[in-house]
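**Student:** Coordinates for the following, if possible.
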Amino acid sequence: MRTESNIFLEKLLDAPSPSGYEQPAQRVFRDYVAAFCDEITTDIMGNVIAKVGGKGQNLPKVMVVGHTDEIGLQIKYIDDKGFLFFAAVGGVDAHLTPGKRVNVHTSTGALPGVIGKKPIHLMDSKDRETVVKLESQYIDIGAKDKEEAQKLVRVGDAVTFESSFTRLHNERVASRGFDDKAGCFVVAEVLRLVKESGKQLNVDLYGVSSVQEEIGLRGGTTSCYSVNPDIGICVEVDFATDQPDVEKKHNGEIFLGKGPILARGPNINPRLFELLNCAAEAENIPIQHTAAPRATGTDANVMQISRGGVATALVKIPLRYMHTSVETLSLNDLENAAQLIVAVLEKITSRDEFIPS
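**Tutor:** Here you go, the predicted model:
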């Protein structure tokens, strides 16, 4: 991966962005893509929409979207001793939170804390075998009492898990927030590759970093309504099944480093799916496949049914340990996903070619 792209990826991952609190990450996205687009806007929801115009008038609109929000926590209550009680923003696993270092994002900056619970020595034997509910866990910032804590933290402040970008072997990396900053990164790289190629496409391209996906596909819904695309490509993550404890019967054989995943099912336009396959073959880009027999639970789902309907595809990045602070993927899969989308953009000539017949 080129150095500038890698720096952008690390900055994007480091920026806090729990659902509803995405703007630190959106600022990183805006700063990076500004050089690669003709115009850039931020809507009332906080979605960032970057446009690269094509060659001609009344061209098909193609929207490529990845969501920037991540799972996190939100402060709900401060007790008399200064401990902070919290609720989940998105799908937080209560198995994993005790003992985590966190950052509470206050009006004056990030405040470090740790998540505590009753020590195992003081628990009844039956309680040791059950998951400690999130409501029984709390954040310790070192405050002496409620009064001191309230000077530092407000109810409603967002919390992220402390995590660092970690390089593993074989171009694999770990961090919090790859769901779905991996998708945002690919969207940004698509804009860069198109702009730097010097080619003018036969489409108007809209690269979108959406918000609030983890709590109901909200930004994907509103941004798609605003852009009103003819064709949409959602870039997401999906479960890798090449780890010991994941059942392949559920999600097929999906490996890190063997290319992006193309989903197939009722959420996916069959002609766009085949065009992606053809582009991968023509460009010698490795791909994998997954079946999606229902709504996919991604921005692709709301994109497909926006207004009069959108020809939609879903390109996924294989990911291990989803919704943890050590989500793990292959950098090669990110690069291949961006190259695949650029290749298919060059093949699109008409908004009518995706109408089933």
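**Student:** Every contact and neighbour count from this point should use C-alpha atoms.
**Tutor:** OK.
**Student:** Toward the C-terminus from the host helix or strand of residue 207, list the very next helix or strand.
**Tutor:** Counting by DSSP states H and E, the element that carries residue 207 is strand 204-210. Following strand 204-210 in sequence order, the next helix or strand is helix 218-227 (DSSP H and E).
**Student:** Pull the contacting residues for residue 208.
**Tutor:** When contacts are counted by C-alpha atoms under 8 Å, 6 or more residues apart in numbering, residue 208 touches 47, 48, 49, 50, 63, 64, 65, 66, 184, 187, 223.
**Student:** between those, which is nearest residue 311?
**Tutor:** Nearest to residue 311 among those: residue 63, at 10.3 Å, using C-alpha to C-alpha.
**Student:** Tell me which helix or strand residue 85 sits in.
**Tutor:** strand 84-89.
**Student:** Which strands and helices lie in contact with that strand?
**Tutor:** Secondary-structure packing of strand 84-89 (3 or more C-alpha pairs under 8 Å, 6 or more residues apart in numbering; DSSP states H and E): strand 72-78, strand 138-140.
**Student:** this one next, for a side-by-side:
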Amino acid sequence: PQVLVGQRVTILGRDGDVAGVVGKKAIHLLEAEERTKASKTKQLWVDVGAADREGVAELGLRVGDPMVIAQGMVRLARDLIASRAIDDRIGAFVVLEAIRLLAEEPGALTASATAVATVQEEIGYQGGGARTSAYQLEPDVALVVDVTFSTDVPDIDKKELGEHELGGGPVLSRGSAAHAEVFERLAAVADSEGIPYTIQASPKATRTDADGIHLTRQGVPTGLISVPNRYMHSPNEVVSVEDLFNTARLIAAFIRDLDGSTDFTPR
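**Tutor:** Predicted coordinates:
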């Protein structure tokens, strides 16, 4: 809620988009104790300029209409970009770019690849669309693309999170949801392709779609590839464009390397 205060939003109404502003009691009117506390959702509201309930209805708005922060993408120095919802729209971009790379050399493929964009990863996580998609597709192996914390900013404990910089390449997870053989193959492919990468320990839940996929049906060998991301879950998340393309290259190369003899049984 703290990042929402004062933000402009776009409400997706049944008659079209409606502009609004997230409101809160002015700081001048807050008690001294209130000023030191983070905002709570119940203390915020969205002002669309209507005078009353009827005015809101005339705009085509109803309880439960979704809304998004009205924030576009901007380019920063080097190859960095800032935007809302980079987590995890860039996952969809990376996967589509990987599919595009594969389509350039269809004769080099012996495996089939399916790209899936899922829902409900962020809310009340029970596997969401990732679990249902994996159940239907029954893949031999799955690669999940998400973001992880970039640690090249002030006030970050690298002893806890590791060192993952923007421009440092994709981050490969190791842990209970990340299949050991899939990780080893990803790392080997990255080395052979000259793609920089770092490794992240995820001993418990990854809080990504990997958690739902790897436990589907009889179990799915799953790899988790993450893109370093600054200011996660804020209106201005920041990533490196080079990291996006390197992640797509890694996925495409991994898939090209698969054949009928590929075995993900841990040895």
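**Student:** quick revisit: with the second structure overlaid, how far apart is the strand holding residue 207 of the first structure on average?
**Tutor:** Averaged over the aligned pairs, strand 204-210 of the first structure sits 0.9 Å from the second structure after superposition, using mean C-alpha distance after the TM-score superposition for the first structure.
**Student:** residue range for that strand in the second structure?
**Tutor:** Mapped onto the second structure using TM-score structural alignment, strand 204-210 of the first structure spans residues 112-118.
**Student:** do stretch 138-149 of the first structure as well
**Tutor:** Against the second structure, stretch 138-149 of the first structure falls on residues 45-56 (TM-score structural alignment).
**Student:** list the buried ones in that stretch?
**Tutor:** Within stretch 45-56 of the second structure, the residues that count as buried by 16 or more other C-alpha atoms under 10 Å are 46, 47, 48.
**Student:** Tell me the one of those residues nearest residue 237 of the second structure?
**Tutor:** Nearest to residue 237 of the second structure among these: residue 46, at 22.6 Å, using C-alpha to C-alpha.
**Student:** Excluding chain neighbours, what is closest to that closest one?
**Tutor:** Using C-alpha to C-alpha, 6 or more residues apart in numbering and skipping residues adjacent in sequence, the residue nearest residue 46 of the second structure is residue 22, 4.5 Å away.
**Student:** ok, the residue mapped onto that neighbour from the first structure - contacts?
**Tutor:** Structural alignment (TM-score structural alignment) places residue 22 of the second structure against residue 115 in the first structure. By C-alpha under 8 Å, 6+ apart, the contact set of residue 115 of the first structure is 97, 98, 99, 100, 101, 102, 137, 138, 139, 140.
**Student:** Contact partners for the spatially most central residue of the second structure?
**Tutor:** The centre of the second structure sits closest to residue 88, judged by C-alpha atoms, centre = their mean, with a distance of 2.5 Å. Contacts for residue 88 of the second structure (C-alpha under 8 Å, 6+ apart) come out as 146, 147.
**Student:** ok so it is a helix residue?
**Tutor:** Yes: according to DSSP: H, G, I helix; E, B strand; the rest coil, residue 88 of the second structure belongs to a helix.
**Student:** Tell me the counterpart of it in the first structure.
**Tutor:** In the first structure, the residue matched to residue 88 of the second structure (TM-score structural alignment) is residue 180.
**Student:** what do you get for residue 159 of the second structure?
**Tutor:** Going residue by residue (TM-score structural alignment), residue 159 of the second structure aligns to residue 249.
**Student:** Validate this expectation: that match resides in a helix.
**Tutor:** Yes: secondary structure of residue 249 of the first structure (three-state DSSP): part of a helix.
**Student:** Neighbours of it, how many?
**Tutor:** For residue 249 of the first structure, the neighbour count with other C-alpha atoms under 10 Å is 8.
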